[in-house]
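Participant: what follows is a protein structure lacking sequence information:
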């Protein structure tokens, strides 16, 4: 059982040849062009399956915030304009994909109180793209599948009883011991990168802290942190508060966008 996992670790060490902006070692097995194609295909599919908002005031507001954020994203991340779509859905969510795609659900506008808090959301999501987290997640899943295949072969060659239970245990160990903490590291990194990005874009960086205080009110029944791919709201608030003095160095009040949130956000379609 140990040998295939040692081989897997060696493979990770050989392929981990880059670092994120925060100094975290990254494993990336896919090219940027592959990720851009995946992002574009996924975005097109979402546009066919999820209603798109036609509310001009809402679209203008989201586009204004997104434009302010994306103009401060390095061209090495994406060249050209970003496509921004507002989905008419009650989901309290937003996302950004490789290839310059941003999706915002109208449900999250019920939580974001102003342009600064929406700037925190979009900054966070674009932070995932800046740090190549999609590549890392896909690579981690690929390595996980390779490790499971190697372990399956090793177990089949032994006389261990209850082989099915061994494999189930290994799967749980990988899920909660490797894949999920990896996701939490991504989320924490995107929080920090996003806070810096929103500050550079003219949004008050302390709004990211208020945003997660708002989120905490909506997620009282959230799973324990070790069972989740996301840090707890309390953890995020502490990390963002600790990093705030750094982000404030990038914030200039003369650079503030003027994105007006509509006074009335229609109830999204369920």
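Facilitator: Ah, there it is. The model shown is predicted, which means the values in this text are computed figures rather than measured ones.
Participant: could you use CA atoms for every contact and neighbour count after this?
Facilitator: Will do.
Participant: can you show me the strands along this structure?
Facilitator: Applying DSSP state E to the chain gives strands spanning 18-19, 25-26, 83-87, 94-97, 101-105.
Participant: contacts for the third one next, please.
Facilitator: By that I understand strand 83-87. By Cα atoms under 8 Å, 6 or more residues apart in numbering, the residues outside strand 83-87 that reach it are 50-53, 59, 62-63, 66, 100-106.
Participant: report the buried members of these.
Facilitator: 51-53, 59, 62-63, 66, 100-106 (16 or more other Cα atoms under 10 Å).
Participant: let me have the residues you listed in a markdown table, extended by distance to residue 258.
Facilitator: Below are these laid out as a markdown table (distance: Cα to Cα, whole Å):
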| residue | distance to residue 258 |
| --- | --- |
| 51 | 27 |
| 52 | 24 |
| 53 | 22 |
| 59 | 14 |
| 62 | 12 |
| 63 | 12 |
| 66 | 12 |
| 100 | 23 |
| 101 | 23 |
| 102 | 20 |
| 103 | 21 |
| 104 | 19 |
| 105 | 21 |
| 106 | 20 |
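Participant: looking at those residues, which one is closest to residue 26?
Facilitator: residue 100 (21.3 Å; Cα to Cα).
Participant: how near is that closest one to residue 196?
Facilitator: Residue 100 sits 19 Å away from residue 196, going by Cα to Cα, to the nearest Å.
Participant: so what's residue 228 up against?
Facilitator: 180, 184.
Participant: one more time with 7 Å
Facilitator: By Cα atoms under 7 Å, 6 or more residues apart in numbering, residue 228 lies in contact with residue 180.
Participant: what distance do you get for it to residue 175?
Facilitator: For residue 228 relative to residue 175 (Cα to Cα), the value is 10 Å.
Participant: and residue 85, by the same measure?
Facilitator: 32 Å.
Participant: same check, this time on residue 226
Facilitator: The gap separating residue 226 from residue 175 is 11 Å, by Cα to Cα.
Participant: neighbour-wise, which of those two wins?
Facilitator: residue 175 (17 against 14; other Cα atoms under 10 Å).
Participant: list the contacts for the residue most central in space within the chain?
Facilitator: By Cα atoms, centre = their mean, the mean C-alpha position of the chain lies nearest to residue 128, the distance being 4.6 Å. By Cα under 7 Å, 6+ apart, the residues touching residue 128 are residue 190.
Participant: now do the helices in the protein.
Facilitator: Under the criterion DSSP state H, the chain carries helices at the ranges 2-15, 32-49, 56-70, 115-130, 133-156, 163-174, 180-200, 207-218, 233-248.
Participant: put this beside the first:
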């Protein structure tokens, strides 16, 4: 069993080895076409389940910002027309999916005070797609599930005492020690990619800091400790974005156009 497990992990790593836009090593087990199909299916389901905003100004505003951001996306990531939908929901959130799908909740428009701050969010979400974070998370989950099942089977076969608590501890250790930091790495990477995207599109990257100040105020300080959260603390994000600003500002100054998207 041990030899089979090792062989599986070695083959999976060799088959799916890749590098993220920031130079980080990745294991990607799924094809682009598989992810695009999954993204399209998930988006169709959300459109069926959630209320789509009929406010013409809101839709035009979000579409305008998204158009400038997606114009910066490399064709190899997605070369078609991005579908952008505004959902009438108080969530302060947005998302992007493989296959050219973007969703923005109306609650976000109350916190993102201008086009630049909205661009920071959309750029961040598109950054997840560019860096193939969805593929990476699914691949990681697949590998963890196979490994955990193998450990459980080995303990059962050898009649290990207290195997239940041991497996529970393994599950918690994987979550806190691997999955949560992995998600925080994705968030930080998407922040960095999104900062460059918005700057290249002609949005002021300095407004990304203002956005996270607004996010922190909107949360009322109610959040889990960072080591138990899938997202970095707002202050951590602000510090990281500020550190990346010297590289983003020249992109903004040299942008071919300066958008004028109005809410």
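Facilitator: Cool, got the structure. Keep in mind that this is a model prediction, so the values were computed, not measured.
Participant: CSV for the helices of structure 1, including distance to residue 261 of structure 1?
Facilitator: Output for the helices of structure 1, formatted as CSV (distance: least, Cα to Cα, whole Å):
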stretch, distance to residue 261 of structure 1
helix 2-15, 45
helix 32-49, 24
helix 56-70, 6
helix 115-130, 7
helix 133-156, 30
helix 163-174, 43
helix 180-200, 17
helix 207-218, 15
helix 233-248, 23
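Participant: need the winner for burial among the ones you listed.
Facilitator: Mean neighbour count (mean count of other Cα atoms under 10 Å) peaks for helix 115-130 among the helices of structure 1, with a mean of 26.
Participant: superpose on structure 2 and give me the mean offset of that helix.
Facilitator: Superposing on structure 2 and averaging over aligned pairs (mean Cα distance after the TM-score superposition for structure 1), helix 115-130 of structure 1 comes out at 0.3 Å.
Participant: now the angle from that helix to helix 180-200?
Facilitator: Orientation check (axes from the mean of the first three to the mean of the last three Cα atoms, to 10 degrees): helix 115-130 of structure 1 against helix 180-200 gives 130 degrees.
Participant: quick check: angle from helix 115-130 of structure 1 to helix 56-70?
Facilitator: Computed with the same axes, to 10 degrees, the direction of helix 115-130 of structure 1 lies at 50 degrees from that of helix 56-70.
Participant: just checking, residue 238 of structure 2 touches residue 209?
Facilitator: Yes. If you go by Cα atoms under 7 Å, residue 238 of structure 2 and residue 209 touch, sitting 5.5 Å apart.
Participant: for residue 213 of structure 2, which non-adjacent residue is spatially closest?
Facilitator: residue 234 (7.3 Å; Cα to Cα, 6 or more residues apart in numbering).
Participant: can you tell me how far that neighbour sits from residue 144 of structure 2?
Facilitator: Per Cα to Cα, residue 234 of structure 2 is found 29 Å from residue 144 of structure 2.
Participant: go on, residue 51 of structure 2?
Facilitator: 36 Å.
Participant: same thing with residue 203 of structure 2?
Facilitator: 40 Å.
Participant: on that earlier part again, out of the strands of structure 1, which is closest to residue 151 of structure 1?
Facilitator: strand 25-26 (23.6 Å).
Participant: average gap between that closest one and structure 2?
Facilitator: Looks like 0.6 Å for strand 25-26 of structure 1 (mean Cα distance after the TM-score superposition for structure 1).
Participant: tally of neighbours for residue 94 of structure 2?
Facilitator: 21.
Participant: I'd say it and residue 106 touch.
Facilitator: No. Contact criterion Cα under 7 Å: residue 94 of structure 2 and residue 106 do not qualify, at 9.1 Å.
Participant: could you point out which of the strands of structure 1 sits nearest residue 191 of structure 1?
Facilitator: Each of these has some distance to residue 191 of structure 1 by Cα to Cα; the shortest is strand 94-97, at 13.2 Å.
Participant: what does the closest one rub up against?
Facilitator: The contact list for strand 94-97 of structure 1 (Cα under 7 Å, 6+ apart) reads 39, 102-105, 125-126, 129.
Participant: closest one of these to residue 242 of structure 1?
Facilitator: Relative to residue 242 of structure 1, the closest of the contacts of strand 94-97 of structure 1 is residue 125; by Cα to Cα it sits at 20.1 Å.
Participant: do you know how far that closest one is from residue 231 of structure 1?
Facilitator: Distance of residue 125 of structure 1 to residue 231 of structure 1, computed by Cα to Cα: 15 Å.
Participant: give the contact list for the closest residue to residue 43 of structure 1 other than its chain neighbours.
Facilitator: Distances taken as Cα to Cα, 6+ apart place residue 101 nearest to residue 43 of structure 1, at 7.1 Å, with adjacent residues excluded. For residue 101 of structure 1, the contact set (Cα under 7 Å, 6+ apart) comprises 82-84.
Participant: any idea how far stretch 169-176 of structure 1 is from the chain center?
Facilitator: Counting by Cα atoms, centre = their mean, to the nearest Å, stretch 169-176 of structure 1 is centred 22 Å from the centre of its parent chain.
Participant: scratch that, stretch 68-80 of structure 1 is what I was asking about
Facilitator: Computed by Cα atoms, centre = their mean, the chain-centroid distance of stretch 68-80 of structure 1 equals 17 Å.
Participant: could you list the buried residues of it?
Facilitator: Result for stretch 68-80 of structure 1 [16+ other Cα under 10 Å]: buried residues 68-70, 73, 78.
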